[in-house]
Every structure is written in structure tokens, then in C-alpha cells.
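[1] sequence first, then the predicted structure:
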Amino acid sequence: MASTQVPPTTYRAYHRTSGPLPQSIELHTEPLPHQLSPHEVLIRVKAVSLNYRDVAMLNGHYPTDHENAGRPCSDCAGEVAAIGGAVKDFKVGDRASTLACAGVTAWTALRRPKEIEPDTAVLLQGTGGVSMFALLICIAANITPIISSSSDTKLSSISALSPLIKGFNYKTQPDQAAQVKQLTTGKGVDIVINNTGAASLLADLGSLRNRHGIVSLVGMLDGQKAEWDPNALMLVMKKLARIQ
């Protein structure tokens, strides 16, 4: 028997507030579109979560422009409620979920990953979500992950996941570039996933191989200030490095 359920005419949406910082989020009721454009998909959201990116926007710490009073929640999951006429890869009732934002970020920061040689190595700063996703991708792709942490207990636990994993405590061994060179027999890493921000950029460049290494700027956990001479960025040219 065909369903006689009448589709709703409104939906609930959370937006960031406007005005002075820190901001918050507030609930709005908005009209549901009566007709989708050909390539649109309407998702009935079942679950959402606040990402660190969302929190940074609310507190004025996000380093790029973003929509005023925009919608938070970088991660969500639900089911397909309706599709536009040109949509072919989904059907109504399909479960629709985004891979967690940290997973997509790690995949992109590792260049999806490609151009893998037998000695390819990656430096992961910290043990947060992006680093943990990247760690698992590295293991699957036979890439050597070098992970830093302030906790020896965490390093020990993580190292048990795979013999590929290497690590060091950045509190007791603060010279990142020296530790990376030691762990890679002097070669350096192919990619640094920078979760800390601009302050470590020179150390990141110093941790790279001498040719064609990449620093993937992901986070800002150490703030947005740096105390190094801007001329030091000439190291990018010396190493034929790339910052993305």
C-alpha cells in the first residue's frame, strides 16, 4: 500500500548567532523547499556533531572568512528524503552519511595518498582525530607514520597498532626536525600534517626531505602567531617544498 504521509512544509535548522564574540548557536524554523533543482538531494538529518572547526568559528579563532550566521555542524548523517530529476546515484530511503570531517581532511592532506615509494614517511602532529585517521590510512597504504605526542603512554599504545609506526614525545624531545631525521635515517618525511599552526612551520619545513616535500596546513591548535623571521620561508625554495 502506498504511503500517504504528507511531507513537512518546514524544518528546523541551527545557525551561528551574529554580534560580538563569543557567539552561540540558535534554533530556527525554516520553509522546506517545494521543488529541488535537478542535481540536489534532500537529506533527512538524523545525527550531527560539532567539530573543532565549528567551535573555532563561534569563538572567533577560525583563520579564514566564513558565512555570517551560517550553519555549524561539519559532520552529519541521515537518509535521502527526496532527489532532483538528474540525480542517479541515490534513491529515496538510502542512508546518507558524510565521512567524518577529520577523515576527509586526513585523506586530502595525504594527497589521497599517491606517489608512494618503499620509504615514504609522514609526520603527524599530535593524536587528535585528523592524525588518527591519517595514521590508519598510512598503515593501509604501507606508509611509515611518525607521530608526536606529549604522552609516552599514548605513544606506546598507538605504536602497538603496527610495526610501521614510529613516534617521539615533543615535550621531552622538542627539536622536531632532529627527531624526524633520526627516525628516517637522515632522509626526512615526504609530508607533514600540521595540526598546530604557523608557529611550527619552519620546523615542519626542516622535517621534510630535500626535494618535493609537502606541508599540509590543517589546524591551529597552537594559535595563529609565529615568532620566526619571514625570510626563513626561503627554505621552501631551497627544499623545493610545497605548502598546501
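    Perfect, thanks for sending it. Predicted model, so just to flag it, every value in this text is computed and none were measured. Residues are numbered from 1 along each chain as shown.
[2] from here on, just use CA atoms for contacts and neighbour counts.
    Will do.
[3] what does stretch 66-73 contact?
    13-18, 25, 48-51, 54, 57 (C-alpha atoms under 8 Å, 6 or more residues apart in numbering).
[4] Ala134 and Gly197, how far apart?
    Distance, Ala134 to Gly197, using C-alpha to C-alpha, to the nearest Å: 17 Å.
[5] looking at the two, which is more packed in?
    Ala134 (26 against 17; other C-alpha atoms under 10 Å).
[6] not counting sequence-adjacent ones, nearest residue to the more buried one?
    Spatial nearest neighbour of Ala134, chain neighbours left out: Ala106 (5.0 Å); criterion: C-alpha to C-alpha, 6 or more residues apart in numbering.
[7] what are the boundaries of the strands in this structure?
    Assigned by DSSP state E, the strands in the chain fall at 10-16, 25-31, 41-49, 75-83, 95-97, 121-125, 144-149, 166-169, 191-194, 214-217, 242-243.
[8] and the contacts of stretch 66-73, which of them are buried?
    14-17, 25, 54, 57 (16 or more other C-alpha atoms under 10 Å).
[9] including distance to Asp190, could these go into a markdown table?
    Shown next, in a markdown table, are the buried ones among the contacts of stretch 66-73 (distance: C-alpha to C-alpha, whole Å):
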| residue | distance to Asp190 |
| --- | --- |
| Tyr14 | 40 |
| His15 | 40 |
| Arg16 | 38 |
| Thr17 | 41 |
| Ile25 | 40 |
| Asp54 | 30 |
| Met57 | 31 |
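[10] one more structure, for comparison:
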Amino acid sequence: MAPNTFKQWTLSDVNGLESLHISSATIPSIINDYDVLVNFHFASLNYRDILIAQGKNSFPLKKGVVPVSDGAGVVVSVGPKVTAFRAGDRVAPTFMRDHIAGPITPAAVLSSLGAVVDGTLREYGVYPEHSLVRIVDSLSLLEASSLPCAGVTAWTSLYGDRRMQPGDVVLTQGTSGVSLFALQLAVAAGATVIATTSSSEKIQLLKSLGATHVLNYSQDKNWGETAKSLTRDGAGVDIVVEVGGASSVRHSLKAVRMGGIISLVGHLDSSEPLDPPFNPIEVLASQATIRAIGVGNRQDFVALMRAIDASHIKPVIDKKVFRMDEAREAYQHMLDRKHLGKVVIDLRSSQQLTG
């Protein structure tokens, strides 16, 4: 039986990490016909969560929202018309609650967790049946908590309008959650991966995950051209998973083959000025497609789960797992870039069993 109250973090404002506050809330005693009550065991952070807390998120935000989109837990109870889940099932929520299939829409954006809809930085949450995905047996709850945003974004970056093929060359950047998932998924599908990093200490990790080449972009100021030179006949890479900033896109345009794809995921280097941006003429010269990636839908999440299970992929989790009362420290740890892989927060009380 669930307790009457539970702990959760809320975002009172957008003045940075001091806007995060922990409090108690009451578990709903009655849920709708198609709703599912989930006991979250773990939540994991994305760079987006920091931007939201800092007021740098360009999308709508509900005052007092429970932050964080990624998490995993166990079903406690279900509404009378729920057929897909039952008590005891292990589940994770879709990043955009109402984005079930098809292209992204304004309505889907307005259902994003941790911004407009209450997220996962809490012990209990109620979500509609259509927004949850069953976790495969090969993943622990801790590992599965890393998937809803970063994992699905990586999947969509590789399997969007032009699906990655065996033998493709994929360029990934850095060691963010999206980049590491993209590397692992590309290698599992038979692609060759060229990875970049600014840290010599991370080269071995990237190679251990299957990267054929690793470029240190802090030392190689022409890393885009270098990446292109490493491809067959110097034709360029087929897909770039672009997570950097404006100057990073310029290198990606030099690396990509004519007619290739640059999946634009984010702008991790928030300190980088956006002026001057890359020139449209550079895009025309490359004949590449630059596509913005809005994470993905529930259908994508289900496909990712199946691929991870079939390929025996294990998410890369930072060695430091934070307690629930250390959520601010977890945010700071990520902000300071002290992490390697996904930053996870353990939401369980000492009385709860591990999952």
C-alpha cells in the first residue's frame, strides 16, 4: 500500500538551483479510468533541466512544476479501464506525455514533462496509460531512468526521416547522454562511429563503447575536416549528431557528406555567442539536411527499448548516484560538467526495496 504523502521537488521560479524546493504532497486517492499511479525509484537529469531552472528554456513553463522528464518506477495501481499495465509492472514515462506517434506538434510540446506537465523528481506520479512504456527485463530501473529524453533523442537522430544503415559513418560529439546513446546505437547497427571529445581521459571510454576514431576537438581546430578525411574517399560522414553550438555546426557542415544529415539536438555550449552563426551558404554548399530533433514519440521509445534489449546495450551512468535530498547537488554536478554519462537521483526511501 502506498503512503498518504510523498516527497517531491518543485520549481518555484527560474532563478537557478535556488528555485528548487523539496516538499510533501498527497497521493491522489482516486485516479481516472485510464490513469496509472507510479512509484518512481529513480530520476535522471538532462541539460534541459538546468536550462529550465535558469530561465533559459524557450518553451512554456508551469509555475511550481515538478521538474525532470526522465525516470523509472513501478506501477502501484491502475484505473478500471487500463489494460496495458498492472500493479508491479516496471515502467518509464514518455518525454512528451501526449506524443504517441507521428511528427511533433504544438500540442505535444505542451505535454512535455518537467516543464508544463509535472515530471519525475518525486516519489509518486499519476500518468495516463498511453504515456508509459514497459521496461525490458535486461535493464535495471536505474538504467532505464536514463532513457526517456536522451535515449529517445539519440534514437530519433539516427532513425528519423532518413534511417541509419549498416555501413554508414556517424559523427558524435562529446560524452553527453545523447552522444553516448547515439554512439552505442550506431555501433550496434553496424555503423562506423567517429567521436569527438575535449578530454584525453574520455578517449578510452569512447573507444570502449565502439568508436573507431576519437578526435580531440580542443587540440584539433579543424576537427570537422579531419572527420571527413577519415571516411571512404574523403566523402564525408552520413549522419552527424550535433549537440554543440553555432561554431560546432560549422565543423559538422565540413564533416558531413554531400546530401548527408545533421541532426540538430541542442546547444550545450551556452557560453558560446550565437553571433555570427553559420552562413546559409555553407548549408547550400554541403547540400546537407539540417533537421531539428524534438526528442521523439512513444512509438520511438518502444522501438528504442526493443533495440537496447536486442543489442544488449547498457546505458552509461555516472559513478556518483545522488540521494533525493541531494537533487540540487546533482544539478550542480552536471552544471560543473563533473559527470560522465547520465546523472541519476535515487528517489527511494530507506524502507523501499531496490528495483
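    On my side now, so go ahead. Computed from a predicted structure; not experimentally measured.
[11] and Tyr47 of structure 2, what pairs with it in structure 1?
    In structure 1, the residue matched to Tyr47 of structure 2 (TM-score structural alignment) is Tyr52.
[12] so how far is Ser151 of structure 1 from its match?
    Distance from Tyr52 of structure 1 to Ser151 of structure 1, by C-alpha to C-alpha: 21 Å.
[13] so the top helix by length along structure 2 aligns onto which residues of structure 1?
    Looking across structure 2 with DSSP state H, the single longest helix is helix 298-311. Under the alignment (TM-score structural alignment), helix 298-311 of structure 2 falls on nothing in structure 1.
[14] what packs against that helix?
    In terms of contacts (3 or more C-alpha pairs under 8 Å, 6 or more residues apart in numbering; DSSP states H and E), helix 298-311 of structure 2 is packed against strand 132-134, helix 152-158, helix 177-188.
[15] of all the ones you listed, which one is nearest Pro28 of structure 2?
    The closest of those to Pro28 of structure 2 is strand 132-134. By C-alpha to C-alpha, the value is 18.3 Å.
[16] which bit of structure 1 covers the closest one?
    Using TM-score structural alignment, strand 132-134 of structure 2 finds no match anywhere in structure 1.
[17] and Val243 of structure 2, what is it in contact with?
    173, 179, 264-268.
[18] buried members of the residues you listed into PyMOL, please.
    Here is the PyMOL selection string for the buried members of these, based on 16+ other C-alpha under 10 Å:
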select buried, resi 173+179+264+265+266+267
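[19] in TSV, list the contacts of Val243 of structure 2 along with distance to Lys221 of structure 2.
    Below are the contacts of Val243 of structure 2 laid out as TSV (distance: C-alpha to C-alpha, whole Å):
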residue	distance to Lys221 of structure 2
Gln173	14
Ser179	20
Leu264	21
Val265	22
Gly266	21
His267	19
Leu268	18
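[20] out of the contacts of Val243 of structure 2, flag the one nearest to Tyr331 of structure 2.
    Nearest to Tyr331 of structure 2 out of these is Leu268 (C-alpha to C-alpha; 14.8 Å).
[21] can you tell me the centre-most residue of structure 2?
    Ala150 (1.4 Å; C-alpha atoms, centre = their mean).
[22] hmm, back to that, in CSV, list the strands of structure 1 along with distance to Asn68 of structure 1.
    Formatted as CSV, the strands of structure 1 follow (distance: least, C-alpha to C-alpha, whole Å):
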stretch, distance to Asn68 of structure 1
strand 10-16, 8
strand 25-31, 12
strand 41-49, 20
strand 75-83, 19
strand 95-97, 26
strand 121-125, 31
strand 144-149, 35
strand 166-169, 40
strand 191-194, 27
strand 214-217, 24
strand 242-243, 28
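[23] next one: the residue nearest to Ala134 of structure 1 from Gly19 of structure 1, what distance?
    From Ala106 of structure 1 over to Gly19 of structure 1 (counting by C-alpha to C-alpha), the distance is 33 Å.
[24] more neighbours: which of those two?
    Shown here are Ala106 of structure 1 and Gly19; by other C-alpha under 10 Å, Ala106 has more neighbours (26 against 10).
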